[in-house]
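**Student:** fold the following and give me the result.
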Amino acid sequence: MAGKRRQFGRVRKLPSGRYQARYVGPDGQLRPAPETFRTKKDADDWLADKQTEMRRGDWHDPDAGKVAFGPYAVAWIKERELTSTTRQLYGSLLKHHLEPVFGSVNVGEISAPLVRRWRADKLAAGTGPTTVAKAYALLRAILGTAVSDQLIRRNPCQVKGASTVHTPERPTATVQEVYALADAVQPRYRTLVLMAGFLGLRWGELIGLHQRDIDLDHAAVRVRRSVAELGNGQREIKAPKSAAGKRTVSIPGVIVQDIREHLKRYAEPGADGRVFIGAKGATPRRNHFNRLWHKACREAGIKGLHFHDLRHTGNTLAASTGASTRELMSRMGHSTARAALIYQHASADRERLIADALSGLVEKGRKGTAGPKGHARDTAG
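**Tutor:** Below you'll find the predicted structure:
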């Protein structure tokens, strides 16, 4: 009596003694299993899984991932709405860190072990952890799209925390140090330092300010644009990095007069005049200003402080006033609460230190007035 005919797929025994499984996919193509099996049962089980996938509508074309990563990644970057600086960063990461290893590899052949080995080799070769984290994040994002495009089933980037950029804690200048630096830098940049330190504005936001953006009668600055410097030396005037970046920031009254004097003496005239310009009327470049900044730091006796660290001073001072998370987010120009919570945490830590110091004073006072059994002495006459 003939055996029962197979309803799905075919299994055949090879001369090697192993078994090959094949089936007809939803696309009408005959699809062999990517590997042979030791037993017929193993081959049957594999076919059963494929049949279940097809019934669920979860079938995946095993040839879909036969797309070289390099061209796919180039197209991925091209198709996205990115700022010029981000596009340039992604292009550099792809060229120098991803393409040499993954460029000619099919997307479907990029495995979790290959990704882990690539990352470990990069770190062992001395590539900076921040650069490796950014390259890994880009790789994960590209392959995440490959999952959405149904080129692969799962994203092989599975290294926990590998895309997190661990930046060392930066110093925070004191109020006295901000003024010392403002007095040491060239006079035309004195107010730039003060506004960075006490308003928490970014370099690009400060350089992008025009006279019409500053309302001294109401002590406010409207941030509407930012100047970005690209790697090729070109500059781009753009909106702030996020929608939250467009904001109005109140000016502390203590520096209103400094700003007023700066606008009269150094700013370009007229409502559209640039607030900060160089001695020859050009928009300041970061590399040129950095030379002046380092000189000012030496004169002020301050080491290891970057200009961007002044933003930390402004944000820390704002947090110490008891401002809410939402208020800090608005002032800092952040669309998420993460950064605001960091500054609030720092402020809370300082508050804890103050409370501990007060506790010590209270304990000291109690001991000074306690009797032999720990009770307060009767001071009544």
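**Student:** okay, CA-based contacts and neighbour counts for the rest of this
**Tutor:** Noted.
**Student:** and residue 292, how many neighbours?
**Tutor:** Number of residues near residue 292 (other C-alpha atoms under 10 Å) recorded here: 15.
**Student:** before we move on, what about residue 60?
**Tutor:** 17.
**Student:** that one contacts residue 153, correct?
**Tutor:** Yes. In terms of C-alpha atoms under 8 Å, residue 60 counts as a neighbour of residue 153; the distance is 7.4 Å.
**Student:** the helices in the stretch 251-381 of the chain, which residues?
**Tutor:** Taking DSSP state H, counting those that start in this stretch to define them, one finds helices in the stretch 251-381 of the chain at 256-265, 286-300, 309-320, 325-332, 338-369.
**Student:** and the ones you listed, which is most packed in?
**Tutor:** helix 309-320 (a mean of 23; mean count of other C-alpha atoms under 10 Å).
**Student:** got the angle between it and helix 338-369?
**Tutor:** Counting by axes from the mean of the first three to the mean of the last three C-alpha atoms, to 10 degrees, helix 309-320 lies at 60 degrees to helix 338-369.
**Student:** and residue 223, what does it touch?
**Tutor:** 205, 209, 213, 240, 245, 246, 247, 248, 249 (C-alpha atoms under 8 Å, 6 or more residues apart in numbering).
**Student:** output these as a markdown table; include the columns secondary structure and neighbour count.
**Tutor:** Listed next are those as a markdown table, based on DSSP: H, G, I helix; E, B strand; the rest coil; neighbours: other C-alpha atoms under 10 Å:
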| residue | secondary structure | neighbour count |
| --- | --- | --- |
| 205 | helix | 22 |
| 209 | coil | 22 |
| 213 | helix | 20 |
| 240 | coil | 21 |
| 245 | helix | 22 |
| 246 | coil | 20 |
| 247 | strand | 17 |
| 248 | strand | 16 |
| 249 | strand | 19 |
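**Student:** list the contacts for the spatially most central residue of the chain?
**Tutor:** Closest residue to the average C-alpha location of the chain: residue 165 at 7.2 Å, with C-alpha atoms, centre = their mean. Applying C-alpha under 8 Å, 6+ apart to residue 165 gives the contacts 129, 130, 133, 134.
**Student:** ok, of these, which one's closest to residue 98?
**Tutor:** residue 134 (10.9 Å; C-alpha to C-alpha).
**Student:** want to put them side by side, so please do this one too:
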Amino acid sequence: MTKSERGAHVPKNVKNIRVRTRADGSIRGYEVRYRDPLKRDSRGYPAVRGKVLPTLAEAREWQLRNSVEILDGDYVDADRLKTKWREVADEWLDVRRVKLRARTISGYENVLKNWLSEWDDKTIGSITTRDVRAIIRKVRAAGRAVGTEHHVYDTLNGVLKFAVRDGYIKKNPAATVREDLRGTAEKDYVGQALTIEQAEAIVAALPEGRFRMYGLVGLWTGMRAGELAGLRVRNINFDKLTIQVDETVEDVKGHLRPGTTKTRKSKGRRIPVPSAIIVEIAEFIEGAGLAGDDYVFAVPGKLFSHANFYDRQWQPACAEAGLAGTRFHTLRHTFITLRAREGVPVHLLMAWAGHSNISTTMIYTHVFEDDPNDHGVAERIFSAERREVIKPELRLVEVQAG
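**Tutor:** This is a model prediction of the structure:
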């Protein structure tokens, strides 16, 4: 193409835009020429690349926008935009494996397989906010719970945030969808705590022995199910009346194995236990002949299966107590909520619960913010600050040696 041909279609004051023609001489488009900051030529300089647009106006607009992105550091390699979603998701999983438990990774893999497999062959740059909303609608149409909806969103959002951070895409198309999800963390927690009478009724309905003790310790420590299953005798300090959380038992695709705690804040935390409960634990351990590294609730040669306990012992006990459908995790909500109601400082609740974020702990403190007993809570805190010892009344479940 001669200079006269170029000048006939592109003003002289417009630089780095060329006319592209077909064999018959008709205009195919306008090519913007630019230096790619992410690629180098054979001499080590930013490589020259081109982008063809159908009209001169579109070419000039794209040229300006591209120049601003390069200057602001927001430029994305066009080739990376063509990377398949599944490739980016697998890379994200590989990075996450270093920090997360195998069970958590397994959960992400299930979401990618069961809910996001239709994206496997999509390019990462082609995924839009509309696509994200379509996935959320699919979860709702399947009648899944709010928790599943949030889990699916958190997974796809995690991959897309990683894609932005690693230079695959410019912005996260899922960023604005979070506000459209059903429910919030606070709404999910409110109403899930039991009264102490209800919790005791369920524990009392559990079979005597290790199953009832498992429920009793869960109620009075707020430990997660996996943490209870991973509790060893050496983790219990009978002199200082505390239990230390060091490990868990996790179920990964049907196989039980020792695992790490859910968060770094969870590991090594010490939970104070009422003396009467410590006595019952000691009697149980002595009666079972356990010591040292023995798991408190397991049987010899076999780790404690919370899934089996939940189906065979927990659900029947809830039904017998007139509270069918209650989750075991509700004991944890009950422990933290009642401690918050008693006026335990938030920083202590956070430490006992092993929360990594104080906003999670604050959810429980808001549940009873309009409670008529607030004045009584204030009086107890005031008395404690004056170093007056307040001994709380303990409502205990009678546990017979079994």
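**Student:** JSON lines for the helices of the stretch 251-381 of structure 1, including distance to residue 72 of structure 1?
**Tutor:** Output for the helices of the stretch 251-381 of structure 1, formatted as JSON lines (distance: least, C-alpha to C-alpha, whole Å):
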{"stretch": "helix 256-265", "distance to residue 72 of structure 1": "50"}
{"stretch": "helix 286-300", "distance to residue 72 of structure 1": "35"}
{"stretch": "helix 309-320", "distance to residue 72 of structure 1": "38"}
{"stretch": "helix 325-332", "distance to residue 72 of structure 1": "37"}
{"stretch": "helix 338-369", "distance to residue 72 of structure 1": "33"}
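**Student:** who wins for proximity to residue 3 of structure 1 among those?
**Tutor:** Each of the helices of the stretch 251-381 of structure 1 was scored for nearness to residue 3 of structure 1 using C-alpha to C-alpha, and the closest is helix 338-369 (66.0 Å).
**Student:** tell me the one of the contacts of residue 223 of structure 1 nearest residue 308 of structure 1?
**Tutor:** Nearest member of the contacts of residue 223 of structure 1 to residue 308 of structure 1, counting by C-alpha to C-alpha, is residue 205, at 11.6 Å.
**Student:** structure 2: which residue goes with the closest one?
**Tutor:** Superposed on structure 2 with TM-score structural alignment, residue 205 of structure 1 falls opposite residue 227.
**Student:** looking at structure 2, which residue lies furthest from center?
**Tutor:** residue 4 (62.1 Å).
**Student:** shouldn't that residue be within a helix?
**Tutor:** Yes. Counting by DSSP: H, G, I helix; E, B strand; the rest coil, residue 4 of structure 2 is part of a helix.
**Student:** can you tell me how far it is from residue 13 of structure 2?
**Tutor:** 14 Å (C-alpha to C-alpha, to the nearest Å).
**Student:** got it, and residue 281 of structure 2?
**Tutor:** Counting by C-alpha to C-alpha, the gap from residue 281 of structure 2 to residue 13 of structure 2 is 85 Å.
**Student:** same check, this time on residue 343 of structure 2
**Tutor:** 73 Å.
**Student:** who's more crowded, these two?
**Tutor:** residue 343 (17 against 6).
**Student:** can you find the partner of that one in structure 1?
**Tutor:** Per TM-score structural alignment, residue 343 of structure 2 is aligned with residue 322.
**Student:** please apply the same query to residue 365 of structure 2.
**Tutor:** Per TM-score structural alignment, residue 365 of structure 2 is aligned with residue 344.
**Student:** which residues sit in contact with that match?
**Tutor:** Applying C-alpha under 8 Å, 6+ apart to residue 344 of structure 1 gives the contacts 316, 319, 320, 325.
**Student:** rebuild those as JSON lines, extending it with distance to residue 52 of structure 1.
**Tutor:** As requested, these are arranged in JSON lines below (distance: C-alpha to C-alpha, whole Å):
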{"residue": "316", "distance to residue 52 of structure 1": "57"}
{"residue": "319", "distance to residue 52 of structure 1": "57"}
{"residue": "320", "distance to residue 52 of structure 1": "60"}
{"residue": "325", "distance to residue 52 of structure 1": "50"}
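**Student:** between those residues, which is nearest residue 337 of structure 1?
**Tutor:** For the contacts of residue 344 of structure 1, the closest approach to residue 337 of structure 1 (C-alpha to C-alpha) belongs to residue 325, at 6.6 Å.
**Student:** now do the same contact list for residue 55 of structure 2.
**Tutor:** 29, 30.
**Student:** which stretches in structure 1 count as strands?
**Tutor:** 10-13, 19-24, 30-32, 214-215, 220-223, 226-229, 235-238, 247-250 (DSSP state E).
**Student:** of those, which is nearest residue 160 of structure 1?
**Tutor:** strand 226-229 (32.2 Å).
**Student:** correct me, but the match of residue 205 of structure 1 touches residue 258?
**Tutor:** No. Residue 227 of structure 2 is beyond contact range of residue 258, at 10.0 Å (criterion: C-alpha under 8 Å).
**Student:** mutual contacts of these two, please.
**Tutor:** Joint contacts of residue 227 of structure 2 and residue 258 (C-alpha under 8 Å, 6+ apart) are 247, 248, 249.
**Student:** for the helices of the stretch 251-381 of structure 1, which one sits closest to residue 36 of structure 1?
**Tutor:** helix 338-369 (50.6 Å).
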